[in-house]
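Undergrad: Here is my input; please provide its structure:
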Amino acid sequence: MGRAKEFDTESVLRKATAVFGAYGYEGTSLTVLLNELGIARQSLYDTYGTKHDLFVSALKFYIQQKTEAGIRLLNECTNVRQGMEQLFNEAVNVLTDEERRNECFIINSAVEQAPQNHEIADFIQANNKRMEDIFLDALIRGHKNGEFNHAEDDLPGIARFLNYSRLSLTFTAKSGASTEVLRELVRTTLRVMN
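TA: Below is the predicted model:
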C-alpha cells in the first residue's frame, strides 16, 4: 500500500504556475522547482511525472481557473459592458500585483513551448476558441439588451479582438509596462464596444 500524499496537489500546481511564470520553462531548473514547491523529487515524479508533465498540468490548471472565473463573471453580470470592464481591470490588478503576477506569466512560457508541443498548442487554441465564444455570447446578450450598436455580423470579430487584447496584457506587463499604460490599453480596448 502506497504512502498518502503529504502535500496539497492544487497548492503545488498554483506554486508551479508562479515558478514557471517567473523563470520560464527553460529557465526553471529541477532544483529551483523542487525548492519552491516544497516537495521531494520522487513526489514530483510519482504525482506529476516529469518537469514537462508538471508544466503542462500547471498550465492547464491555471488557464482553466482563469477561464472559469471569466465565464462566471460574464454570465452573472447584468450589464455586459461593465462585466467586460471588470474582467479587464481585474487582469490589470493581477498583472500589477507582485504576489499574483508570475502566475500569469506562465502564458508566455506556454507560447514559447507551443511550436514544439502539439498538446500545449492544441490546449491553448481550444481555450482561445472557448474564450472567444464566451465573449461572443456576452456581446450578443449586450447587443440584444441595446448596449451595443454594432451589426451582429461584427460581433465575432470583436469577441476575437477582445480575447487577444486580454492576452496581450500579459505580454505587455511582462515587458515592463506601467500600470498606467496597462489601464490605458484597457480603456482603448473597451472602446471597441462603443
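
Undergrad: Only C-alpha atoms from now on, for both contacts and neighbour counts.
TA: OK.

Undergrad: Now do the nearest residue to residue 30 once chain neighbours are set aside against residue 188, distance only.
TA: The spatial neighbour of residue 30 that comes closest, neighbours along the chain excluded (C-alpha to C-alpha, 6 or more residues apart in numbering), is residue 51 at 7.2 Å. Counting by C-alpha to C-alpha, to the nearest Å, the separation of residue 51 from residue 188 is 39 Å.

Undergrad: swap in residue 74?
TA: Distance of residue 74 to residue 188, computed by C-alpha to C-alpha: 20 Å.

Undergrad: Report the contact partners of the nearest residue to residue 192 once chain neighbours are set aside.
TA: Excluding its sequence neighbours, the residue lying closest to residue 192 (C-alpha to C-alpha, 6+ apart) is residue 158, at 7.3 Å. By C-alpha atoms under 8 Å, 6 or more residues apart in numbering, the contact set of residue 158 is 136, 192-193.

Undergrad: Next, the structure of the following sequence, for comparison with the previous one:
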Amino acid sequence: MPRPREFDEEAALDAAMAQFWSHGYEATSVRDLATTMGLTSASLYNAFGDKRTLYERALERYVERGFRDRVRRFEHHMPPRDAIGAFFDEIIQLSVGDPHRKGCLIVNSAMELAPHDKQFHRALNGVLKDIEGFFQRCVSAGQKDGTISSDLDTADMAKTLLASLMGLRVLARVNPQRALLEGAARPVLAMIGVNPNARRARRRI
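TA: Purely as a prediction, here's the structure:
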C-alpha cells in the first residue's frame, strides 16, 4: 500500500504559490520551491510533478481563492452594479495593502509566460474570459433591473471593465497609491454609475 503523505499538501501548495507570486516562474528553481515548501526535491516531484505542473496548480489555486471567491461573494449576494463596484474596491484595497508589490499572479503570468507558451496562453485566456464573463453577466443584470444604462453595449462594457482591471493591477506594481488607482478606475466605473469614493465613505459610516 502507498504510504500516506507526511506533510500538509494544502500548506505546501500555498508556499509554492507564494514563491512563484513573489519571484516569477523562471527565477524560481525547484530547489527554491523545495526549501519554501519544506520538502525534499524528490518529495516535491512525487507529490506535485515537475515545476511546470506545480505552477499550473499554484495558479489555479490563486484563481480559485481570488477571482472565483469574489464571484461567489459578490455576484450571488449583491445587486449587479454593486458587485462590480465591490470587485474593483477589493482589488484596489489588496493592491494598496501589498507592501511587496507582488501584483496579480494572473497578470504576472500573462506577461512572463503567455507570449511564448501556447499552453499557458490558452489557460490564461480562459481565466480572462471568465473574468470578462462575470462583468458581462453583472452589466446585463444591471441593465435588466434598471441600475445600469441600457445604452451601453453589454459585451463592450465587459471588455472595458476587464481592461481597466488588468491595467490597475499593472499600475499598482509601480505605484500602489489609493488616490491613483481610484482615479484610474473612477471614469470607467462612472459609466455604470459606481463612485469608488462614495463606497469608501459608506464603509466609514
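
Undergrad: List the TM-score for the superposed pair.
TA: The TM-score (TM-score structural alignment, normalised by the length of structure 1) is 0.87; 193 aligned residues with a C-alpha RMSD of 2.2 Å.

Undergrad: hey, which helix is longest across structure 2?
TA: helix 118-145 (DSSP state H).

Undergrad: closest to residue 151 of structure 1 among the contacts of residue 158 of structure 1?
TA: residue 193 (11.3 Å; C-alpha to C-alpha).

Undergrad: What's that closest one aligned with over in structure 2?
TA: Correspondence of residue 193 of structure 1 to structure 2, assessed by TM-score structural alignment: residue 192.

Undergrad: so what's the residue nearest to the spatial centre of structure 1 up against?
TA: Central residue of structure 1 (C-alpha atoms, centre = their mean): residue 63, 4.7 Å from the mean position. Residue 63 of structure 1 is in contact with residue 127, counting by C-alpha under 8 Å, 6+ apart.

Undergrad: When residue 74 and residue 188 of structure 1 are compared, which one has more neighbours?
TA: The residue with more neighbours, out of residue 74 of structure 1 and residue 188, is residue 74; 23 against 11, by other C-alpha atoms under 10 Å.

Undergrad: do you know how far that one is from residue 83 of structure 1?
TA: For residue 74 of structure 1, the distance to residue 83 of structure 1 (C-alpha to C-alpha) stands at 6 Å.

Undergrad: okay, and the common contacts of those two?
TA: When C-alpha under 8 Å, 6+ apart defines a contact, no residue borders residue 74 of structure 1 and residue 83 alike.

Undergrad: Using the three-state scheme, assign residue 5 of structure 2.
TA: coil (DSSP: H, G, I helix; E, B strand; the rest coil).

Undergrad: For residue 3 of structure 2, the count of nearby residues, please.
TA: The tally of other residues near residue 3 of structure 2 (other C-alpha under 10 Å) stands at 5.

Undergrad: just residue 197 of structure 2 next, same as before
TA: Residues lying near residue 197 of structure 2 (other C-alpha under 10 Å) number 13.

Undergrad: What lines up with it in structure 1?
TA: Under the alignment (TM-score structural alignment), residue 197 of structure 2 pairs with no residue of structure 1.

Undergrad: picking that back up, who touches the match of residue 193 of structure 1 in this structure?
TA: Taking C-alpha under 8 Å, 6+ apart, we find residue 192 of structure 2 in contact with 81, 139, 147-149.

Undergrad: Please tell me how far the residue nearest to residue 192 of structure 1 sits from residue 81 of structure 1.
TA: Remark: distance between residue 158 of structure 1 and residue 81 of structure 1 (C-alpha to C-alpha) = 13 Å.

Undergrad: cool, residue 165 of structure 1 as well?
TA: Distance of residue 165 of structure 1 to residue 81 of structure 1, given as C-alpha to C-alpha: 15 Å.

Undergrad: Which of these two has more residues huddled nearby?
TA: Taking other C-alpha under 10 Å, residue 165 of structure 1 and residue 81 do not tie; residue 81 has more neighbours (20 against 16).

Undergrad: hang on, that one packs against residue 143?
TA: No. Using C-alpha atoms under 8 Å, residue 81 of structure 1 makes no contact with residue 143, being 10.2 Å away.
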